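>>> here is the input, now give the coordinates:
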Amino acid sequence: MPPIQNLAAWLPGVGKELQVAPASTPDPGENELLIETKAVAVQPAEYKIQEGILPFELTYPTIIGLSFAGIVVKVGAGVTRFKEKDRIVTNSAGTIRNDARFGAYQRYALTSQELTAKIGDVPFENASAISSFYAAVSALILHLHLDRPSSNPNPSNKAKKVLIWGASSSFGAFAVQLASNAGYAVVGVASAHNAQLVESLGAAHFIDRKSPSVVEDLTSLGPFEAVLAAADSASDQVTIGQVLAAHGGGSFLSTMGVRKGVQLPPGVTGHFVQYLDDYLKPENREFSRWVWWSLIEEGLIDGKIKLLPVDILGGLSTVQEAWNLEKNGQVSGRRLIIRPDID
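Down below sits the predicted model:
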């Protein structure tokens, strides 16, 4: 068999533009899979890595990108759940590993079987849009200590409200579904034009984030069992802080922690968690397998998980354009998808 030719979008360093160039094709090690990458879901965190906003300690040049769908080309020792030609979606945890071989923005990338799910006949582009699901599950269950989604949720959860700010983002959309399926009354906050989308995901209440009465509206709906800021600016955090303060204080999970210059009221705190770390801890192995091999896999194949609409932007040469769109706030209620195989 002739060697597989690989091509990647290389990040030369912090603050530098992406460069599309050849890459070596890796061999999978123990419990690893080599994937022919068919679709990569663009993540807002990626341009923040490029600009140094998120300070990952990476060895440059490197290939980043976490979430992708594709076809298993080769399996390593110890892999029992997947075989060649399986259609899958995965999160490679490449930035956490600091290993370019696991970066999603290349035609052939490595991943581990624990962070991989089969997708049946679901199109690759749609399956890759599941990318933020792992974070929503970790945030709600491991860190906010909410119940797992269930066909028979605890009836008492109906009286408990969960506030999800940024409910139309990918992260937020999955969080709305998870909390709703666990029986909680979800209060979703997003831009007005995404109201129908958020309500279709299971939110019991929708609040326009730009409404002049947003603080009063949210305060009247509280107090909240948990607060997740799935997409939050500095001004959003000020609003969340005011709402929590009106109920005597509290804390919220944020995508980046408390923004520079934001002063939260006394008794109110904001926190950042690196959710991928949860899936790499040995003590969470069964949790990880439940998320990927049961919750995600069954939810995708059975259609129980509602995915955001996707836009295919192009091949590896369009990754920088995708990051610029994310940076400029031009992506809302949809996921941008890169197809590495069309360059």
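>>> when you work out contacts or count neighbours from here on, use the C-alpha atoms and nothing else.
Fine.
>>> who's in contact with stretch 323-340?
Here stretch 323-340 makes contact (Cα atoms under 8 Å, 6 or more residues apart in numbering) with 8, 37-42, 44, 46-47, 105-107, 125, 128-129, 168-170, 194, 197, 308-316, 318-319, 322.
>>> now the other sequence, so there's something to compare against:
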Amino acid sequence: MRAVIVNGFGGPEVLEVVETAVPEPAAGQLRVRVTATAVNPVDTAVRAGIFGGAGQPVGFGWDVAGEVDAVGAEVTGFAAGDRVVGLHYGAVKPLGAHAEYVVLDAAAAAAAPASVDDVRASVLPLSGLTAARAVAQLGLPAGSSVLVTGAAGVVGGLAVQLAARAGLVVTALAGAGDEELVRSLGAAHFVPRDGEPDPVDGVLDTAVLGERALGYVKDGGVYVGVHPGAAPAAVRGIRVEEQEVAADGAHLAELAGLVDAGVLDLRVARTYPLDAAAEAHAEQSKGGVRGRLVLVP
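Below you'll find the model as predicted:
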């Protein structure tokens, strides 16, 4: 099978598409024929060597959408031919989801949302789980005010939708041209990226603004970051938390249900063949992409 790897870190040009053996599922695992796999900011960080792994081949890709190809022993609830989505967790791994086949723990997979195709479904695992866990960590009651930074991005946009569904009054901080988009996702208020929001009960900081975002939280409020290790120090009695995603098939199934119910919109900017992974990485690195870039093996 073909898979995207690097043997040394750097820019998009270091990516290689290589031929390698099709992986075999162990007990409790599924083998999935990948039909679509999203490119995320974490992939560009892995390529740059931020997570380490020097001296060994490193694979790419966390998001899986496709068809179950084989099941290992002790797997229940899945059968060959099932459409699934899943999270292939881990920054440094020999093979990732940017491949023609991937092996996942069955507990990391869920039935794919029936209302969207595999390209759109591939956006859900990493971004959806990240946004959902971050909104839950806010721990705010309905009617509370929350600021979502980076609200026009994929994680930020999903956070806006989930926070609004939870009854939170959302202010979206995004680019000047993104007001219509973020309001369509459920934001009650909009502030341009260089503006100054009113104080809020909580901030969900997908743009990693750090101390600037913390400054918008009321005394005794809450700040939730989505990049582990990047949160600012707590001040003024503010509870500071960081979200770290985990492979959770049960939670992913709930999110797939919200997609089918029309609650969550999965945005795709464009697709690329697997052989054009370097081109997709280059586009991702430019920033400002409104929707995920998706590889189609």
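>>> give me the subset of the contacts of stretch 323-340 of structure 1 that lies in helices.
Pro44, Glu46, Tyr47, Glu125, Ser128, Ser170, Leu197, Val319, Ala322 (DSSP state H).
>>> so where do the helices sit in structure 2?
Using DSSP H, helices in structure 2 cover 41-47, 118-121, 124-138, 154-165, 179-184, 211-214, 249-260, 277-286.
>>> deepest-packed of those, please.
helix 154-165 (a mean of 27; mean count of other Cα atoms under 10 Å).
>>> reformat the ones in helices among the contacts of stretch 323-340 of structure 1 as JSON lines; add distance to Leu115 of structure 1.
Compiled in JSON lines, these are given as follows (distance: Cα to Cα, whole Å):
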{"residue": "Pro44", "distance to Leu115 of structure 1": "20"}
{"residue": "Glu46", "distance to Leu115 of structure 1": "19"}
{"residue": "Tyr47", "distance to Leu115 of structure 1": "23"}
{"residue": "Glu125", "distance to Leu115 of structure 1": "18"}
{"residue": "Ser128", "distance to Leu115 of structure 1": "13"}
{"residue": "Ser170", "distance to Leu115 of structure 1": "18"}
{"residue": "Leu197", "distance to Leu115 of structure 1": "28"}
{"residue": "Val319", "distance to Leu115 of structure 1": "23"}
{"residue": "Ala322", "distance to Leu115 of structure 1": "25"}
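>>> and the strands in the stretch 51-200 of structure 1?
For the stretch 51-200 of structure 1, applying DSSP state E, counting those that start in this stretch gives strands covering 67-75, 87-91, 108-112, 116-118, 161-165, 185-190.
>>> and the longest one, how far out from the chain's middle?
Which is strand 67-75 of structure 1. Chain-centre distance of strand 67-75 of structure 1: 18 Å, with Cα atoms, centre = their mean, to the nearest Å.
>>> residues in structure 2 aligned with that strand?
Using TM-score structural alignment, strand 67-75 of structure 1 corresponds to residues 63-71 of structure 2.
>>> what's the matching stretch in contact with?
Residues contacting stretch 63-71 of structure 2 (Cα under 8 Å, 6+ apart): 25, 28-39, 78-88, 97, 112, 118-119, 121-126.
>>> again, only this time at 7 Å
The contact list for stretch 63-71 of structure 2, computed with Cα atoms under 7 Å, 6 or more residues apart in numbering, reads 25, 29-38, 79-88, 97, 118, 121-123, 125-126.
>>> buried ones from the residues you listed, can you make that a ChimeraX selection?
Remark: buried members of the contacts of stretch 63-71 of structure 2, expressed as a ChimeraX selection using 16 or more other Cα atoms under 10 Å:
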select :25,29,30,31,32,33,34,35,36,37,38,82,83,84,85,86,87,88,97,118,121,122,123,125,126
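>>> before we move on, the earlier item: which one of the ones in helices among the contacts of stretch 323-340 of structure 1 is nearest Arg289 of structure 1?
Ser128 (18.2 Å; Cα to Cα).
>>> the closest one matches what in structure 2?
Matched to structure 2 by TM-score structural alignment, Ser128 of structure 1 sits across from Ser122.
>>> ok, now which ones touch that match?
Contacts of Ser122 of structure 2 by Cα under 7 Å, 6+ apart are Ala36, Thr37, Ala38, Asp63, Val64, Ala65, Val85.
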